[in-house]
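>>> whatever this is, show me its structure:
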Amino acid sequence: MSFAEPDTSPWTPPESHDGRRGPRPSRARAAAVAACVVLGVGLIGGAVAGSWLTGGSGSDGSRDHFAAAGQLWHGVPVDELFPPTVQGEGAGPGGTDRTWTRVAVAPDSGCADAFDPLLRQALGPVGCLRLLRATYTDATRSNITTVGLMFTKADAAAMAALRTRFEKEGLDRRTDLMPRPYAAEDTVAAGFGDGQRASWTISVLTDVPVVVYAVSGFADGRTVTEPQSAADAMRSGATTAPAQSGLGHEAKGLADRIERGLRKTAASATEQPS
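From the prediction side, this is the model:
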């Protein structure tokens, strides 16, 4: 395919309606027109980029990324989703550092036995495709935390709707909607059952079809009579046992870092080659 040769003849002003030549446009006017063109192109480009970054429905790339991320559960090594050691710089009370060591990984499964009935019902609109779980202990081996990744069957709109509902109704703070822990024999988490749940967090993601959660407790197996959500336990002045023991920070800090790793893995796995 060839392009027409550029016209190098001197510019001739157009004729006016009365047959006279129109005035030659000034350099300032020409510059202003060019600036408007550049600005318009920039605004259009910005709008397209914004749609991609926010996962707008007009972006095929976002939809492809979302769909591909939902398949990570069977194509990514366990050590990538749940690293053997997780560093939590500034994750503890007062900005102290935390280090979590993995003590057990559950076989991937469905969600039938992983949630109490009410939480299973609350998560029902997005469907459970697969559930991955691992349990960690802190450096002192006095606290334990199970973190889970529930891969859903939902599209981005359904995930956004569920997130809105959780936020508006405060479902992530209700004690009757706590996730269940994963206990493993012959580990420090062997006695981590429903009665040992102390603090928890639940995050419904909208850029990938995943619900991230974590639930923490004491490693000595003590029963907790006043469990408290991580959001409430981390508030200044909270006096419950989970708050005083930093278990809200344990759940929130570990969940956040597993979530960041998931997003990084999803981005790497679904990026298009240049």
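
>>> going by C-alpha atoms from here, please, whenever you check contacts or count neighbours.
Fine.

>>> could you check how many residues crowd around residue 154?
Here the number of neighbours of residue 154 (other C-alpha atoms under 10 Å) works out to 20.

>>> looks like it contacts residue 207 (just checking).
No. Taking contacts as C-alpha atoms under 8 Å, residue 154 lies outside contact range of residue 207: 11.5 Å.

>>> this one as well, want them side by side:
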Amino acid sequence: MSTEADYADAHRLPPVPPQPPVPAPPAEDPHTAVLRPVPPERPAKPGLGPLPPATPPAPRAAGNPSPANIPPRPAHTPGTIPAAPPAAPPRTDQAPTPPSVPPRAPADRSATPRDTAAFHLANSEALWNGPGDARTGSAAAAPPRPTRPPAAPPADTLRPLTGPPVPPAAASHRPVRRGVLAAAGLVLGLGLVVGAAAGSWLAGDADGSPAAEAVFAQGREVWHSTPVDTLFPRTLNGLGTGPGGADRTWTRIAVAPDSGCAGAFDPLLAKALAPVGCERLVRATYVDATRTNVVTAGAVTTKADHSAMQDLRRRFAAEHLDTRTDLMPRPHAAKDTPAAKFGPAQRASWSIKVLGDLPVVVYAVSGFADGRPVTDPQPAAEATRGGATTAPAESGLGHDAKAVTDRTEQAFRKQAAKATTEPK
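Predicted coordinates:
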């Protein structure tokens, strides 16, 4: 049989069936889960518009081994928006869409933005250059976004015209801080005024008020209305009043009867005290714990008024009359006591205070108990200075005179003030 005879019935052979499509992997396969098609009902991202419906691939034609529905390769370059492809013809092998559900119209892909890096790079320049930049192309023609005018700050947070900006929190707390500072300044000012008043009272300055006049009047009566043990206690304790801050203790060994001022002072001191007169003089003598030093404490109640006492105090301070060796008070040497040999030649140190707010002059004079003479006496203000090497300073006689004078002043002040507050 010839060759044509071999192919005479070739048209009767059945055609080669097409290759079956590769089945899709199961949904639960973790390796291919990212290749699933996006469901058509998935909500679109904000601002990107609706997604186009997914078009299923057309089956291959029977008897044609090459696929006929593969679209050609796109000719556009990355970063540009291609033209919308033609709509696919309706398939005849599928069931018609139910009339109750209208078919979704294909979206205009040319107006849908692409969520790609190239699209954002091509359209993000307008966000940086602004609407007036010519390089942004069509983006420059977009109208500017309306801006909301800034809200006016509250009245209590307006910052000043000059200076750095003030945060709202700091501005709200500024009135509080100012109030606290004002209150602190007021308290400080009152404290200074009260302190000055107290200091002037302690220094002898009188303010002329009725209370000050009452205290002044009572000070004239203290010498005879107060027990002697109150004005001159049997034991005086001086904590930290000795040399180097050592504690001192003095014991009373004699009390002189109250008397006038004749013979109690050197002539020049008596002359200096003459303008205020002498109402009464009270004295007592003490010995220290070692029975080495003796000291006589005295208080002169004057006849002067308030103004005369202030004038005398200012004169003593201006002329330094309390430091002159020719204006020393004399001691009270009691017989049969450690102060029996305590005479004018044994005076080593002394202290005098004129109280301007009381009609009183207090003093103290100290010396050695063994009767040794002192050729170079020194006032207590100098003998108590640091670094002093004189005999009155090293023996503590200057500290004795100053401390006992201070104790006598405190006793008279306390009793004068107490008499004005006690009910009559």
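
>>> structure 2: helices as residue ranges?
Counting by DSSP state H, structure 2 has helices at residues 3-6, 117-123, 125-129, 168-203, 210-219, 222-225, 228-231, 267-273, 306-319, 380-383, 391-394, 397-421.

>>> how about those helices in JSON lines, adding mean neighbour count and distance to residue 296 of structure 2?
What follows is the helices of structure 2, written out as JSON lines (neighbours: other C-alpha atoms under 10 Å; distance: least, C-alpha to C-alpha, whole Å):
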{"stretch": "helix 3-6", "mean neighbour count": "8", "distance to residue 296 of structure 2": "166"}
{"stretch": "helix 117-123", "mean neighbour count": "12", "distance to residue 296 of structure 2": "107"}
{"stretch": "helix 125-129", "mean neighbour count": "14", "distance to residue 296 of structure 2": "99"}
{"stretch": "helix 168-203", "mean neighbour count": "13", "distance to residue 296 of structure 2": "23"}
{"stretch": "helix 210-219", "mean neighbour count": "19", "distance to residue 296 of structure 2": "21"}
{"stretch": "helix 222-225", "mean neighbour count": "16", "distance to residue 296 of structure 2": "17"}
{"stretch": "helix 228-231", "mean neighbour count": "15", "distance to residue 296 of structure 2": "13"}
{"stretch": "helix 267-273", "mean neighbour count": "16", "distance to residue 296 of structure 2": "17"}
{"stretch": "helix 306-319", "mean neighbour count": "16", "distance to residue 296 of structure 2": "21"}
{"stretch": "helix 380-383", "mean neighbour count": "22", "distance to residue 296 of structure 2": "14"}
{"stretch": "helix 391-394", "mean neighbour count": "21", "distance to residue 296 of structure 2": "15"}
{"stretch": "helix 397-421", "mean neighbour count": "22", "distance to residue 296 of structure 2": "8"}
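
>>> those helices: which one's closest to residue 292 of structure 2?
Between residue 292 of structure 2 and the helices of structure 2, the shortest separation by C-alpha to C-alpha is 9.8 Å, and it involves helix 397-421.

>>> how close does that closest one sit to structure 1?
Superposed on structure 1, helix 397-421 of structure 2 shows a mean distance to its aligned partners of 1.1 Å (mean C-alpha distance after the TM-score superposition for structure 1).

>>> which residues in structure 1 does that helix match up with?
Helix 397-421 of structure 2 corresponds to residues 247-271 in structure 1, going by TM-score structural alignment.

>>> again with stretch 264-284 of structure 2
Aligned by TM-score structural alignment, stretch 264-284 of structure 2 falls on residues 114-134 of structure 1.

>>> ok, stretch 368-377 of structure 2 next?
Matched against structure 1 by TM-score structural alignment, stretch 368-377 of structure 2 falls on residues 218-227.

>>> just how off-centre is that stretch within its chain?
The chain centroid and the centroid of stretch 218-227 of structure 1 are separated by 29 Å under C-alpha atoms, centre = their mean, to the nearest Å.

>>> neighbouring contacts of it?
For stretch 218-227 of structure 1, contacts defined as C-alpha atoms under 8 Å, 6 or more residues apart in numbering pick out 141-144, 175, 188-189, 191-192, 195-199, 240-242.
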